[in-house]
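1. Sequence and predicted structure are below.
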Amino acid sequence: MSASLGLVIYAAVKPIFKIYFIIGMGFFLAKRNILPVTTCRDISDLIVTAIMPCLIFNNIVSYLSSSDIKSIGIIFFEGTLLFGVGAGLGLLTHYVCKSPKAWFGGLVSVGLFPNISDLPIAYLQTLAKTGSLFTAKEGNKGVAYVCIFLASQVFYQFSLGLYKLIRYDFRDQLAAADAEEKVGTSTETASTSDVSKKSACADEKDQHEASAKTSAKTSSKTSSKTSAKVSEAAATNDGPKFSPRYSDDSGSIASDDLEAKSLTEGTGKDANKHPPTTMGSDHRNSTATSTCASHVRRRRSSSIAIDNPLYMTSSRAADSRSSVVEDMGDLIVEYSEFQRLKTHETQRSQRSQAVADDDESSQEYPVAAPVEATAPLSKRIRAHVISTLKNFLAPNSVTLIISLIIAMSPPLKALFVSTKFHIAPAPDKQPPLSFVMDIASYVGAASVPLGLLILGATIARLKVNAIVPGFWKTAVMITACRLIVMPIFGVGLTTGLQKAGWYGDDRLIRFVSVLEFGLPNATALVYFTAFYTDPNSPDHLQMDCLAICLIAQYAILFVSLPFLVTFSLKVSLGF
């Protein structure tokens, strides 16, 4: 098939317009607070739990068969090289540019994990829509190949635990927090005796006061009964008769106003009595107060709207647009598990200390030693294998395994799609379970647009608070490795595999493989970094370094990726 150079260039550039437009839309919605951090997190969970599994099931069952087992093995081999070479380039960048030691694991992760699914799927779907270079069937089969690449990344990143590389950068902060926790525990233990003495004195004083109050209540009981009878008679004869018309919504509106006012005033009084000790606690208190007040306002607006349907109520989106735009600090607060990790580290150290101090046997409750310190090597290996296998229970992994089983078995595949294997059709002359494919196709189509919107919202929240001196060299080198060196390596690798006869006549797998080597980093690294970041820390060096690298990569992606696609289509594939 021969195509003009102009057609190839236009076909390579056209998907970039769509990709960057959707990313820009997510950027705009995040700046308007229409896509706040909590909404982005819910959408991400929705994609991982339901939408992406539907996309995987639809494309793998429909377009892969038992003859593609060789291609699946090639993709896993190329994925291993992709991640291994990327990690090696990250290590090389660290030592050549003398990158910050506090961002060692993060830099290796930048070289290790690309945005392996959303961008190539968007490219393939756009190229296949016109039919000038790839047919619709080839485009969908290419999406299935991308899903296999995604499976290889999930295997290395989650099943083998390589995402924990980012935790390595926060070891000093967790150790410092552990030391502070120990100091606080010792101080609390030292002050326990004084508190117990004061409480004993207070108990004696309370007993004397209680006996005095009992005698006073006994003497006043008779007079209280007489006054109660008089007041009851007065209420029966002269009291006002309340009718239902007095209990209208105006009363509820007034009570809501008083409630909102009391919330605000009470919070202010509490803040004066108990000033916040940390910046994070102050942020959470103010957030909780504003949330309660906004809930009262929405409830009051809804009660007015019931009486007057013409009353225009403001939506939640309008309320969020009027508030302060959320930034990286809000994302860290939403995703951070630093306090829980700190508590876990403290408990581990306490258990280890309890095991080491055999002489101190005066504990009320025995402290169990951690499995890592007491279990034999065989049990530790078995526990690691079990935890690895549990990671295969994720929705994407389960769906991938089930989809491959169905795709490789002709009788099972014939239940979902039309194949050469004969099976009794449904009354509409379609396979009996074709409606399952309709559902999967309909739901899975939302995966890539939503993923690109979340990508744009994440980029909108990237913020660099401080730049480490000389870090620009690290950012330039890792960007060049990611978007220049890796594509060159990918073109050379696929050319060698083609000459070795690995691909056969399947040009699509070669194109998808080259495309995977020219992608920037996955923005999921932002969430992994936020997971280990202390929200109360005055500086976030790891997040600043990651933000600089992501901004640099996505700033030149619109040039590097079309150039790689044009070269692959015209030179490597011979279009």
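-> Right, received. Where do you want to start? The shown structure was predicted, so the numbers you read here are calculated from the model rather than taken from an experiment. Numbers count the residues shown, from 1 in each chain.

2. contacts, neighbours, all on C-alpha from now
-> Will do.

3. Just give me how far the helix or strand where residue 559 lies sits from the chain centre.
-> Take DSSP states H and E as the rule and residue 559 turns out to sit in helix 541-567. In terms of C-alpha atoms, centre = their mean, to the nearest Å, the centre of helix 541-567 is found 21 Å from the chain centre.

4. Equivalent analysis for stretch 139-147, please.
-> With C-alpha atoms, centre = their mean, you get 25 Å for stretch 139-147.

5. Stretch 55-62 now?
-> Offset of stretch 55-62 from its chain centre (C-alpha atoms, centre = their mean): 24 Å.

6. same question, stretch 462-480
-> Averaging C-alpha positions (C-alpha atoms, centre = their mean) puts stretch 462-480 24 Å from its chain's average.

7. How far does it stretch from one end to the other?
-> 21 Å (C-alpha to C-alpha, to the nearest Å).

8. residues of it that come out buried?
-> 462, 463, 471, 474, 475, 476, 477, 478, 479 (16 or more other C-alpha atoms under 10 Å).

9. Thought residue 549 was touching the second one, still the case?
-> This points to residue 463. No: the pair residue 463 / residue 549 is not scored as a contact, 11.6 Å apart, by C-alpha atoms under 8 Å.

10. adding another structure so you can compare the two:
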Amino acid sequence: MLSVGQLIWVSCRPLIRLVLCVGCGFAITKADIFPAVAARGAGQIMLNIALPCLMASKVIPAFDSSNIKALGPLVLVALSYEIIGIAMAWIVQQIFWVPHRFRFGILVAGGWGNYGDIPTNVIMFITGAAPFNGTSDQTLSVAYISAFLLVFFITLFPLGAHRWIAMDYVGPEVEDDEIRKTQKLRWKAFFSGKWLRDVTNVVNLWGQRPKAILEVEREEMGNIESPTAKGTIQSTGNDNPAPPLRFSPRHKIDQGKCVSFHLDDTATETAISPTGSFEVGTFRATPSVVTVTPIEIVSSAKDEILPKSFVPKPRTSSVKRRLLRAVNMAFMFFRSSLESPASLSIIVSFIISLVPPLKALFVPGVPGTHIPSAPDGLPPLSFLIDTASFIGAASVPLGLICLGSALARLKLPSGQWNKLPLGAIGGLAVGKILIMPVLGVLICQGLANVGVIDKGDKVLRFVCIFFSCLPTATTQVFLTQVYSGTGTAEHLSAFLIPQYILMFISMTALTAYSLQLLF
């Protein structure tokens, strides 16, 4: 049993290393010797080479048929954290006003944490020493981390959560003052007690659109009433558009501009931010201008012009073709995202680790198999594991340096603090960094008590608990820069920095409590 002083020191040591590494990236960026193009290149190396090697070198030796059952609880906990985070961000959005261009981004900020460099650095450090069992537990912990990373990749990219960020930049601009005014009206109606007499009016007021959006809608409705309008859709930049995004009814599509996604067969680029966090997605986002005018209304006068033998062709076949085309494009995007180096490395490593003859080619001492050894007495492909371990060691420090570089480039509005959504910023930071760890401990302890998580697997329990205290993924910085069209992430930076400041206090306390709980 560790003393209080030992618990605090063990919890602080990995954070000190983290701060120093992030500080180096911050310092060289401020000194203008680590430009954005260099940070982007370092991130590409980390994501496409170092991280896949790290995952392969840890997953293959660590997993086998005896502990693969831990994969289910890991995926369950990861999905639970994402769902709770999204719900928490939605509650913050309902209580406090949020900028119009961050109305969906706040949901991504709440649901997806930094599952890459930060937890890998801290967990590897803690599980590599007492009270854990050293190298064996360290290897197993990284294998467990890979399950969280796989859920992160699949839910954010193939399943389309990144499109929420794109939806922020669709529709007319709405001033912050207008949003604040609407929010005040909602709360005024709620606290006045009128909802006791007329619940319907309160619900309608809560869903009231800002005036700027209503004016655009009225103008569009006026155009639809014209019987001479001709329905045409002109698009540039993409001859084969991907499935259209679905938008909330509260936000009308701006007449003309949206972001379309399509796959490029000739050049596939892995999206990576200067942060070095694990942004992935083999997609290319290209803004395209779409001009939409109302579909022509067939009037009686038009019927007289048409020949009597004219019979409109059924549109069922065209609808089916569009649907099949949309499903096909979605499947292609999902498949291409899974084929990214990091995701593919994790999936292939799991397969190798569960097939004893394959695993015996890389790792010695696999029971029930006999593979001829290399001249050095080791399995014939063990040199690949050694190489992967050597390259993978660069993943964590390189990612932390790039994280510091990204934080150095975030800009907060100077002298305009009164115009920031301080309530939403504080609410999300408190919910994600202070409340979420409490819920994480309760969830993991509950799953352990009912037998979903093995109580004897202390590494599994520690990894599951630790992932509850992570701040918003810096992946979102890059995605916001892509979809904004201006290359900026002005709203996100204000939400991001307070979380990373509170993280050091929350992470130290949670680590100390987890070690006391487990040992």
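-> Great, that's in hand. All figures in this text were calculated on a predicted structure; none of them were measured in a lab.

11. returning to that earlier point: could you single out the nearest of the buried residues of stretch 462-480 of the first structure to residue 379 of the first structure?
-> For these, the residue nearest residue 379 of the first structure by C-alpha to C-alpha is residue 478; the value is 40.0 Å.

12. Need the counterpart of that closest one in the second structure.
-> Aligning on TM-score structural alignment places residue 478 of the first structure opposite residue 428 in the second structure.

13. swap in residue 400 of the first structure?
-> Matched by TM-score structural alignment, residue 400 of the first structure corresponds to residue 346 in the second structure.

14. OK, contacts around that match?
-> Counting by C-alpha atoms under 8 Å, 6 or more residues apart in numbering, residue 346 of the second structure touches 52, 55, 56, 59, 146, 150.

15. and the gap between the fifth one and residue 131 of the second structure?
-> Applying C-alpha to C-alpha, the value for residue 146 of the second structure to residue 131 of the second structure is 23 Å.

16. Those two: which has the busier surroundings?
-> Neighbour count, other C-alpha atoms under 10 Å: between residue 146 of the second structure and residue 131, residue 146 has more, with 28 against 14.

17. wait, isn't the more buried one in contact with residue 55?
-> Yes: look at residue 146 of the second structure against residue 55 with C-alpha under 8 Å: they come within range, at 6.5 Å.

18. that older thread, quick check: the match of residue 478 of the first structure vs residue 117 of the second structure, distance?
-> 22 Å.

19. repeat for residue 259 of the second structure
-> Separation of residue 259 of the second structure from residue 117 of the second structure (C-alpha to C-alpha): 30 Å.

20. Surely residue 127 of the second structure and residue 141 touch.
-> Yes: using C-alpha under 8 Å, residue 127 of the second structure makes contact with residue 141 at a distance of 7.2 Å.

21. any shared contact partners between the two?
-> Common neighbours of residue 127 of the second structure and residue 141, counting by C-alpha under 8 Å, 6+ apart, are residue 459.

22. residue ranges for the helices of the stretch 101-250 of the second structure, please.
-> Taking DSSP state H, counting those that start in this stretch to define them, one finds helices in the stretch 101-250 of the second structure at 105-111, 117-127, 135-156, 163-167, 176-191, 199-206, 211-224.

23. average offset between the fourth one and the first structure?
-> Plainly put, helix 163-167 of the second structure ends up 0.9 Å away from its match in the first structure on average once the two are laid over each other (mean C-alpha distance after the TM-score superposition for the first structure).
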